[in-house]
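Asker: Have a look; sequence and predicted model below, questions after that.
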Amino acid sequence: MEQTKTVRPGEELNTESLLSYLNEQMEDLPDEELVVRQFQAGHSNLTYLLKIGNWEAVLRRPPLGPVAARAHDMARESTVMATLAPHLSIIPEPLHFCSDQGIIGAPFFLMERKKGIVLDTEFPEDLEATPQLARTISEQMVNRLVDLHAINYEKTKLVELTKPEGFLERQVHGWIKRYHQAKTHDHKGLEELTTFLSDRIPTSQDATVIHYDYKLNNAMFSKDGQEMVGLFDWEMTTVGDPLCDVGVALSYWIEPNDPTLLKRGFGKPPVTVQEGFFSRRDWVELYAKKSGRHVDHIEYYLTFAYFKLAVIAQQIYYRYHKGQTNDTRFAQFDQTVAALIHHGRETATTELT
C-alpha cells in the first residue's frame, strides 16, 4: 500500500512560501519544483513528504483548527527526537525546526525520511504474511520497546523536560479532565470507569523513557519485515511508568476474538488479528522476560490505555462535532468512544489471558 497520497483538501501547504524558506535554510537543495505528498496514517498531527529532485524530508505540523494548550508541541517533539536519536537508530533524525507560523500557518519541523514498510490493516502484496513473519514482527515490537526503556534518561536532556515523580497519578486525573473538557455525549459506564481508575492507582516502578503512542502503524519495518527500521510520532514521549507504555501498546494490539467494535473502532482491523501474531498475554510475558520488570497490575494499565484511547477519540470527535474539521473519517468516532469505555470496564474486571 502506498504510504503517501495526494494532500487532503483543506490541508494543503503553501508550497511557494515553503520552498522559499527551505532554500534559505537548507544547503545545496536542487533547483527544482517542490512536490508535496501526505502520509495516510494518523488522526492528529499532519505529516507530509517533501521532495525536491533527489532531496527528501518529512514535514510534521499540528492539525488545523484550535489546538489545546501544550498539545501538538512541535518544538518539544523535535527536541525529544534529537535527544533520543543517538541512542536508538530507529528514531528519525530531526533536521530543522521552524517557529515562524507565517511560512505554512503553523510551527513545523523537518526530519529524515526512513524507508521501509508500515503495517496497518494489511500486508504489502509482495510480502507473504506467514505465521513465522507475524511472530518475528511481534518480537521486534516487544524488543524495541525494551530497548527504548533501557535508555538512561538521566544522562539526556529529558531530565530538563520531564517530571517522572507522581507521573501516573497526574496522568490518570489529567486524562479524566481532558475527557470532560471534550465531552459531547453521555456514555454509559463512564463514571464507573473513571472511579475505578482514580481509586486503584498502583505503585509505579522506576521511571523510564516512554514513547506513549507505541503501536504497529507508528513503526516501520524493512521490506522483508524482519527488522524494525523506524519509529514515529514522538509527540507524547516523556519519562514515566514503563507499564503505561506497555498498556498503550497492548490497547492497540487487537486480537481476533476481540469485540467487533474494538477491532473496527478506528477502521479496518489491524494485521495483528492474523495467524501467528502474539496475543496480548504473549506480548506481556516476553516484555517481562526481556526487561526484567514485573508486570503486576497490567490489567489496570491496559484499562487506563483503553480510557486514554477513548479520550483521544473523543477529542477528535469534538473537533468534528464543532466543525473544526470536515474529515469524514471522524464522523462515527462517538461510537468508537462508547466501545472503548465499555471495553475498558470489561478489562478492569478481567484477568489478561
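Answerer: Okay, I see it.
Asker: Going by C-alpha atoms from here, please, whenever you check contacts or count neighbours.
Answerer: Noted.
Asker: Tell me which residues are up against stretch 100-109.
Answerer: With contacts defined as C-alpha atoms under 8 Å, 6 or more residues apart in numbering, stretch 100-109 is touched by 13-14, 17-18, 21, 59-62, 74-75, 78, 94-99.
Asker: Comparison target below:
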Amino acid sequence: MTGVETGRAVPPSSAEEPRTELAPVRDGEDLDWQTLETYLRTHLEGLDGPFSVLQFPRGSANLTYRVSFGDRKLVVRRPPFGQIARGAHDMTREHRVLSRLHRAYDRAPRALLHCADENVVGAEFFVSEYREGVVVWDSVPDSMSGAPDAGRRIGLAVIDALADLHAVDPASCDLADLGRPDGYLERQVHGWSARWDAVAEYAPSAATRDLVTEVGRRLRADIPAGQRAGIVHNDYKVDNCQFAHGDPDRVKSVFDWDMATTGDVLVDLGTLLNYWPDRTVAPDSDAAFIVVPGMHGLELPSRAEVVERYAAGSELDLSRIDWYEAFGCWKTVVILQQLYARFVRGETTDARMGQRGELVEPLARRALGLLPG
C-alpha cells in the first residue's frame, strides 16, 4: 500500500511521498548487498558487469529493489522488517505463482529464483525479471498525455486485465492446487478477523476498535454463496498495474502476488472497487475510499462503470457486489492497522506508517455502510 488519501475529509499522509519509480535505498532498508551479490552471481547465469541497487520507493509493505549487473536488471523482493502476521508477505507463494502464471497470463512477470536462506538478506526472498514501463500513480504519465481520454482508457484497461486473469484456468499453468476454493470466503473472513485481533490493541480508540470488530461480525453473518473459482490476486488495484510507455489501452504487467490464491474471483473486484477513485462521490460524503493522492484527477470511469465493464465480460452474478466491496474495504482497514502497529512498535522508520491509523475509522464506517444491519 502506498501513500493514500480518502474520498472524504480525512487528512492524507503529510509525510513526503516518493515521486519516482526508482530511488536510492531508503535509510534503514539496506540489505547485505555484498552477500546478496555473491548469492545471485552463484545461482543465476549471465550476471556480468558491476553490481548496483535502487529501490522501488512507493510501496510500504514488502521491500522491493532493482539490482543491476551491468545492463542486466532484476527485481529482488523480501518481506518488511519486524513482526510479520502469519501468512502475510509470503515470498514462497509469490515465487510459485510468478514462476508458473506467465505461461497463461503474460502480464505476470516471470520469477527466476527463490531463496529460503534467511542468512542472505535477513529473510526469504525471490528474484524476478525486471520489466520496463510506467505505473499510473497520481496523474496520466507524460508518455500518454497526448492520448484522447487517456484516464478513462487506463481505467478500462485495468478492468479488462482483471477479467482476463479471472478467465485463466489455474490448471493450465500448474496452479490448480494453489488454494482451496471450497470454503474460501469463510476462511478469508475468519483469517482477516484473526489478523485484526492481533493488532486491535493499537487502534486509535476503543470506539474505532469496536467499529472494526462490528464490520467483521456483519461480514461473517452474511457470506455469499461461492461462484466460479479462479485465480485471485488479492490486492488488485490501478497502481499494481504497469503500462508500456505511451499505451493506455493494455496493462503490460501486474505486480504484488504474495497473497494470490484460487477462490471466489469477485474478491478481486471488491478490492478494486475499494481502491477506485470515484469522481461521482462528493469529497465530503461518508463514502470514504482509499486512493493514491491525485488519482481523483485521472478521470477514470466511475465505480458503477467498473462493475458494468466487468459484467459485460463475465457470466457471474454481481448482485452481492456490495458485500465484496465491504470485505475489500475491511481488509484494507486491517492492513492499515498492521502498518500502524509496526510503526508504534518501532519496527519501521518510515514516517508514513505513523499516519496510517488515521484512516482506519473512516474506512471502517464506509465498510459498515455497505452492509445490512
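Answerer: Great, that's in hand. Computed from a prediction, not measured in an experiment: that's the story for all the values here.
Asker: Among the contacts of stretch 100-109 of the first structure, name the buried ones.
Answerer: Neighbour counting over those (16 or more other C-alpha atoms under 10 Å) leaves 59-62, 74-75, 78, 94, 96-98 as the buried ones.
Asker: Counting only helices, which of the residues you listed make the cut?
Answerer: 74-75, 78 (DSSP state H).
Asker: With distance to I341 of the first structure added, can I get those in TSV?
Answerer: Formatted as TSV, those follow (distance: C-alpha to C-alpha, whole Å):
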residue	distance to I341 of the first structure
M74	30
A75	33
S78	32
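Asker: tell me the helices in the stretch 101-250 of the second structure, going along the chain?
Answerer: Assigned by DSSP state H, counting those that start in this stretch, the helices in the stretch 101-250 of the second structure fall at 150-166, 184-199, 206-221.
Asker: Out of the ones you listed, which one sits most buried?
Answerer: helix 150-166 (a mean of 21; mean count of other C-alpha atoms under 10 Å).
Asker: from memory L22 of the second structure sits against V53, does it?
Answerer: No. L22 of the second structure is beyond contact range of V53, at 9.8 Å (criterion: C-alpha atoms under 8 Å).
Asker: residue range for stretch 325-337 of the second structure in the first structure?
Answerer: Aligned using TM-score structural alignment, stretch 325-337 of the second structure spans residues 302-314 in the first structure.
Asker: now what about that stretch, what contacts it?
Answerer: 172, 175-176, 178-179, 182-184, 197, 244, 246-248, 250-251, 333-334, 336-338, 340-341, 343-345, 347-348.
Asker: Regarding the second structure, what is its longest helix?
Answerer: helix 321-344.
Asker: Where does the helix or strand following it end up in the first structure?
Answerer: Going down the chain from helix 321-344 of the second structure, the next helix or strand is helix 360-369, by DSSP states H and E. Here helix 360-369 of the second structure aligns to the first structure at residues 337-346, judged by TM-score structural alignment.
Asker: chain center to the matching stretch: distance?
Answerer: 20 Å (C-alpha atoms, centre = their mean, to the nearest Å).
Asker: Average separation of it from the aligned part of the second structure, please.
Answerer: Mean deviation of stretch 337-346 of the first structure from its aligned counterpart in the second structure after superposition (mean C-alpha distance after the TM-score superposition for the first structure): 1.1 Å.
Asker: So which bits of that stretch are buried?
Answerer: Neighbour counts over stretch 337-346 of the first structure (16+ other C-alpha under 10 Å) mark 337-345 as buried.
Asker: before we move on, back to that, what's the average distance of the match of stretch 325-337 of the second structure to the second structure?
Answerer: Per the superposition on the second structure, stretch 302-314 of the first structure and its aligned residues are separated by 0.5 Å on average (mean C-alpha distance after the TM-score superposition for the first structure).
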